[in-house]
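K.L.:
Sequence and predicted model, in that order:
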Amino acid sequence: MDSQALLSKQVDAQLHVVMFPWLAFGHMIPFLELAKLIAQSGNHVSFVSTPRNIDRLPKLPPNLAPFITFVKLPLPHVPNLLENAEATADLPNDKVQFLKVAYDLLQQPMTRFLDAADPDWVIHDFAPYWLGPIATKLGISCAFFSIFNASCVGFFTPGDQLEYRSEPDHFTVPPKWVPFQSKVAFRYFEIKKIISEGLSGDASGVSFKYRLTESIEGCDLLAVRSCFELEPEWLRLLEQLNRKPVIPVGQLAPELDDRGDYGKDETWQQIKEWLDKLARGSVVYVAFGSEAKPNQTEITEIALGLEQSELPFFWVLKMSLDPSDTEMVKLPEGFEERTKGRGVVCTSWAPQLKILSHDSIGGFLSHSGWSSVVEALSLERPLILLTFFADQGLNASFLQEKKMGYLIPRNEGDGSFTREAVAQSLRLVMVEEGGKIYRDKAKEMSSLFRDRDKQKQYMDNFVSYLKAYRRIKNKGVAAS
């Protein structure tokens, strides 16, 4: 077979893709969803993470298990990193910096694995800023996959213009490179809380903005968890700013029957029995993700706000974040007795997607994590938003701008909020006429977020691009 015929055959050959997410479940789960969609068309995926994280990931559907291989790279021990801590969920926020130190020490074992595996592509997160040059040296194509939507990435790029924003106030307005009208920005208390640890250096010696900038600079293409129907102007801007292909891969909404909560049906049955007794659309579901933990003052105001709202509620409450977290929170005295029968406080694991899918759920009080947003909107659940850290503020401002979520009013300086604000926000979005716009928007967006045909089109386009790029690259090699 001559070289041209061989190259033609390679166009349709299945890909081998390596995926390397940051060590946070809010990152690993979307990476796994993308891996499953890539594998559905017969491509092979090597999913790389640490042993304990891989053991905690959802089980694969039987039809995809042959196409996805989990690769365990032991996490190096570093000073100040808690024993057995392999994900951000295992740590208080101030210790995550030491997880980054350990993660950066995966550079050598990751290099050895890539050299031996010789994949067509490595798809990576923002954190391994060092991976692009390694992949280039090994002749492997490199894609940066942003689990953040395009508006969030666009807010922080291009890297060479970031320096003009040196004060918190600079992040409370859209950046100067955004040519269209937008309200996407942090509130003062949000950026003030994260700027010292998120945008400047930490124990790893590398800032968030440097990791993001270098990860984008070192890749061959930028894949974004987004779609043209939701934010076309931001996707176009990303391509203009970064001068490389930007490909949306869809919202990656999980399948309703593929939720990774196998073996825990007894827990769900107990929850379902309680939800079955309540009226359609009457219950507010409350959860703030695996890493956000409201402080005691915030817990008190949320609880008393739920009580004042007089709405039924199901609240998944983390009493502590991890074994080292000694600051246990508590509910207001008499709260559970006063709300008995109307509300449930769950302090253990709960199957979020199953709960959201129940007909009695009428709204979701959320931290604005994008995975939770996707789950809620795919199931027509309107959002009431209470942010805590990281990208949540940008997500919330985007959602509010699009009338896809309602932000609980807060003090702009310190982020404090009242029980009255919680109660009024819940009633507005859940039952009052003034909140109908949010309920209607959730129904409108559900048709987009759960559209499997549309999701397949985005994935077919993405995989086709990966294969076409391989062909062009191989032609170049053959010609030389």
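P.N.:
Done, it's in.
K.L.:
C-alpha only now, for contacts and for neighbours.
P.N.:
Noted.
K.L.:
And the strands in the chain?
P.N.:
Assigned by DSSP state E, the strands in the chain fall at 16-20, 44-49, 68-72, 121-124, 141-146, 221-224, 246-248, 283-286, 313-316, 343-346, 361-366, 383-385, 405-407.
K.L.:
right, so of those, which gets closest to Ala478?
P.N.:
Judged by CA to CA, the one of the strands of the chain that comes nearest to Ala478 is strand 141-146, at 16.4 Å.
K.L.:
so which of the strands of the chain gets nearest Arg471?
P.N.:
strand 141-146 (11.6 Å).
K.L.:
how long is stretch 225-238 end to end?
P.N.:
From its first residue to its last, stretch 225-238 covers 13 Å (CA to CA, to the nearest Å).
K.L.:
export the strands of the chain to JSON lines and tack on distance to Ser207?
P.N.:
Below are the strands of the chain laid out as JSON lines (distance: least, CA to CA, whole Å):
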{"stretch": "strand 16-20", "distance to Ser207": "19"}
{"stretch": "strand 44-49", "distance to Ser207": "22"}
{"stretch": "strand 68-72", "distance to Ser207": "26"}
{"stretch": "strand 121-124", "distance to Ser207": "17"}
{"stretch": "strand 141-146", "distance to Ser207": "17"}
{"stretch": "strand 221-224", "distance to Ser207": "20"}
{"stretch": "strand 246-248", "distance to Ser207": "24"}
{"stretch": "strand 283-286", "distance to Ser207": "32"}
{"stretch": "strand 313-316", "distance to Ser207": "32"}
{"stretch": "strand 343-346", "distance to Ser207": "36"}
{"stretch": "strand 361-366", "distance to Ser207": "27"}
{"stretch": "strand 383-385", "distance to Ser207": "28"}
{"stretch": "strand 405-407", "distance to Ser207": "29"}
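K.L.:
Mean neighbour count, those strands: which tops it?
P.N.:
Comparing the strands of the chain by mean neighbour count (mean count of other CA atoms under 10 Å), strand 383-385 comes out on top with a mean of 30.
K.L.:
For that one, name the packing helices and strands.
P.N.:
Applying 3 or more CA pairs under 8 Å, 6 or more residues apart in numbering; DSSP states H and E, we find strand 383-385 packed against strand 361-366, strand 405-407, helix 419-430.
K.L.:
What about Gly154, how many residues nearby?
P.N.:
23 (other CA atoms under 10 Å).
K.L.:
Let me know whether it touches Gln240 as I believe.
P.N.:
No - taking CA atoms under 8 Å as the definition, Gly154 is not a contact partner of Gln240, at 10.3 Å.
K.L.:
hang on, the earlier thing: quick one: which of the strands of the chain is nearest Ala185?
P.N.:
Nearest of those to Ala185, taken as CA to CA: strand 405-407 at 13.4 Å.
K.L.:
Now do that closest one: which elements does it pack against?
P.N.:
strand 383-385, helix 392-401, helix 419-430.
K.L.:
which one of these lies closest to Pro174?
P.N.:
Comparing these by their distance to Pro174 (CA to CA), the top pick is helix 392-401, with 10.3 Å.
K.L.:
List of residues touching the closest one?
P.N.:
Residues outside helix 392-401 that contact it (CA atoms under 8 Å, 6 or more residues apart in numbering): 151-152, 182-187, 190, 367-370, 385, 387, 405-407.
K.L.:
try this one side by side with the last:
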Amino acid sequence: MMSTEIPQLHVMFLPFLGLGHMIPTLDMAKLFGARGVKTTIVTTPVNSPIFSKAIQRISKDLGVQIGIKIINFPCVEVGLPDGCENVDTIPKGETSMEMTINFFKAVSMLQESVEQLLSECKPNCLVADMFFTWANESASKFGIPRLFFNGSCSFSLCVPAACMIHEPHKHVSSDSELFVVPGLPGDIKFTRKQFPEFMLSNDDNNGFAKLLKKTNEEDLKSYGIVFNSFYELEPTYADYCRNVLGKKAWHIGPVGLCNRNFEDKAWRGKQSSIDEHECLKWLSSKKPDSVVYICFGTLAEFSFAQLMEIALGIEASGQDFIWVVRKNKKDEDGNEDWLPEGFEKRIEGKGLIIRGWAPQVLILEHESIGGMVTHCGWNSTLEGVTAGVPMVTCPLFADQFYNEKLVTQVLKIGVSVGVEEMRNMGVSAKREAIEKALKEIMVGDEAEEMKKRAKSLGLMARRAVEDGGSSCSDLNALIQELSSM
């Protein structure tokens, strides 16, 4: 007698090799797995521990099994240091752009290895990150849909898509002249300085610009898009993506809310460089909504002079704060001369500096946090939204200027520090601007209204992932559609 058992749906995830992409991908796999879907994550040897430790906890706590497949990353072959398998580890300095281009060359060379896995594992769907420009081609070879994982939000996909269609940036007289993005609701304005180079360049010899342009084109050709966002946050732009751009799209976030226990929140990505309990104890000594959390993401590389400006701006604002500095910045003599003289003594009890990786979600969820300063990377932005805190926006590159406009112009839960130009390294924010923006979100005339709006969005985010919520329903609908194919 023939079996009528329905085969288990199998989804393979291919995250880009950076913590900001791998962390939400793991959360997605966890969400799919909790609904009975077989899930497999593809990564490289150096990156595998980031997944394996978390997967052990997920298996123990939830009984959800997530598979890992490891492929070699050709770092040495393209001129990268041995073991440079993560964008966060690309050497900084004068050769950083060359090294970044080499890194993306190595990513382009992974196609054959991934297709070998597709042949062996026979998944029903490939969820591939935005930088795998060959993913559509690979998925089509095996007759399966490729879903494009958009590490950002609908708004930040719609802005460049609308600009590629209408090209408003070609009709301004200077790089600093504001233009409105045509066809996009909300009267959204930018300057050419705030756009990535690939949007502006007609130089066919610019390999990196060509790569990013192809990335955008290929992503829009995929079967559909999965967003780490929720419909209520950006309904106008979610509808624009579906109805104007004509894309199938599912908003299943905030995916990070699948992490319920202390360890999953504390050890997302890396182990914290500060004792989580001591950090929370320090926060508990402060009044509700009185502390600013300051963090510029994993890729920001500031000069000593810029760090000095940030420190002086923070101090002048008079606000209690936690400031995350990703690396222990020292000069050749081993001195931390980026800190103003006597700074740490003056801020004793008032400020906490974390040198390295911080338990960001745990910090933001604490009742004493009343605002954050962010580079506007989407993970941090969404974590700020979910925690219900207003933001000071300080974008650096990539989609961060788009995310800033969403926070400040659309949601009205943030204040810009005034960065006017996209840069690969650091920002040019002055201490006076930092001081002013911090005071605006914490004690300014509009602070209470911003806080009310932010807290309302935080509640919406949590409702979205509950049973019957918009993100929960979108994820169930996506799984049902994939199962029926």
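P.N.:
Cool, the structure landed. All values derive from a computational prediction rather than experimental measurement.
K.L.:
sorry, back to before: right, so of the strands of the first structure, which gets closest to Glu231 of the first structure?
P.N.:
Glu231 of the first structure lies closest to strand 246-248 among these, at 10.2 Å (CA to CA).
K.L.:
ok, and what's touching the closest one?
P.N.:
With contact meaning CA under 8 Å, 6+ apart, strand 246-248 of the first structure is reached by 221-228, 235, 238-239, 458, 462.
K.L.:
again with stretch 325-344 of the second structure
P.N.:
Here stretch 325-344 of the second structure has contacts from 295, 297-298, 304-305, 307-308, 311-312, 353-357, using CA under 8 Å, 6+ apart.
K.L.:
Same check on stretch 115-124 of the first structure?
P.N.:
Applying CA under 8 Å, 6+ apart, the contact partners of stretch 115-124 of the first structure are 15-21, 131, 135, 138, 140-145, 466, 470.
K.L.:
mind running it again at 6 Å?
P.N.:
16-21, 140-145 (CA atoms under 6 Å, 6 or more residues apart in numbering).
K.L.:
measure Ser416 of the second structure to Val373 of the second structure for me?
P.N.:
The gap separating Ser416 of the second structure from Val373 of the second structure is 10 Å, by CA to CA.
K.L.:
what do you get for Val385 of the second structure?
P.N.:
Taking CA to CA, one finds Val385 of the second structure at 12 Å from Val373 of the second structure.
K.L.:
do the same with Gly83 of the second structure
P.N.:
For Gly83 of the second structure relative to Val373 of the second structure (CA to CA), the value is 32 Å.
K.L.:
so what sits against both of Ser416 and Val373 of the second structure?
P.N.:
Val392.
K.L.:
quick one: what's aligned to Gly414 of the second structure in the first structure?
P.N.:
By TM-score structural alignment, Gly414 of the second structure lines up with Gly405 in the first structure.
K.L.:
how about the helices of the stretch 51-200 of the second structure, start to end?
P.N.:
96-108, 111-121, 135-141, 154-166, 197-200 (DSSP state H, counting those that start in this stretch).
K.L.:
next one: the stretch 251-400 of the second structure
P.N.:
Counting by DSSP H, counting those that start in this stretch, the helices of the stretch 251-400 of the second structure are 262-266, 276-284, 304-317, 343-346, 360-365, 378-387, 400-405.
K.L.:
In the first structure, which residues correspond to the fifth one?
P.N.:
It refers to helix 360-365 of the second structure. Under TM-score structural alignment, the match for helix 360-365 of the second structure is residues 352-357.
K.L.:
In the second structure, spot the helix with the most residues.
P.N.:
helix 447-464 (DSSP state H).
K.L.:
Give me the helices and strands touching that helix, please.
P.N.:
Judged by 3 or more CA pairs under 6 Å, 6 or more residues apart in numbering; DSSP states H and E, helix 447-464 of the second structure is in contact with helix 378-387.
K.L.:
Try it again at 10 Å.
P.N.:
Contacts defined by 3 or more CA pairs under 10 Å, 6 or more residues apart in numbering; DSSP states H and E place helix 447-464 of the second structure against strand 369-374, helix 378-387, strand 391-393, strand 414-416, helix 431-443, helix 470-484.
K.L.:
can I get these in a markdown table with distance to Lys60 of the second structure?
P.N.:
Listed next are these as a markdown table, based on distance: least, CA to CA, whole Å:
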| stretch | distance to Lys60 of the second structure |
| --- | --- |
| strand 369-374 | 32 |
| helix 378-387 | 26 |
| strand 391-393 | 36 |
| strand 414-416 | 39 |
| helix 431-443 | 41 |
| helix 470-484 | 23 |
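K.L.:
still on that earlier bit, between Val385 and Val373 of the second structure, which contacts overlap?
P.N.:
Residues touching both Val385 of the second structure and Val373 by CA atoms under 10 Å, 6 or more residues apart in numbering: Met391.
K.L.:
contacting residues for Gln56 of the second structure?
P.N.:
Applying CA under 10 Å, 6+ apart to Gln56 of the second structure gives the contacts 63-66.
K.L.:
what's the answer for Glu233 of the first structure, then?
P.N.:
Neighbouring residues of Glu233 of the first structure by CA under 10 Å, 6+ apart: 150-151, 178-180.
K.L.:
if we go to 8 Å?
P.N.:
So Glu233 of the first structure contacts Phe180 (CA under 8 Å, 6+ apart).
K.L.:
What does it correspond to in the second structure?
P.N.:
When the second structure is aligned by TM-score structural alignment, the residue opposite Glu233 of the first structure is Thr236.
K.L.:
What distance do you get for its match to Gly414 of the second structure?
P.N.:
19 Å.
K.L.:
again with Met450 of the second structure
P.N.:
In terms of CA to CA, Met450 of the second structure sits 7 Å off from Gly414 of the second structure.
K.L.:
Which neighbours do the two have in common?
P.N.:
With CA under 8 Å, 6+ apart, Met450 of the second structure and Gly414 have common neighbours 390, 441.
K.L.:
Number of residues surrounding the counterpart of Pro332 of the first structure in the second structure?
P.N.:
When the second structure is aligned by TM-score structural alignment, Pro332 of the first structure is paired with Pro340. Neighbourhood size, Pro340 of the second structure [other CA under 10 Å]: 13.
K.L.:
Tell me which residues touch Ile144 of the second structure, please.
P.N.:
Contacts of Ile144 of the second structure by CA under 8 Å, 6+ apart are 123-126.
K.L.:
wait, Val417 of the second structure sits on Glu432?
P.N.:
No - if you go by CA under 8 Å, Val417 of the second structure and Glu432 don't touch, sitting 9.5 Å apart.
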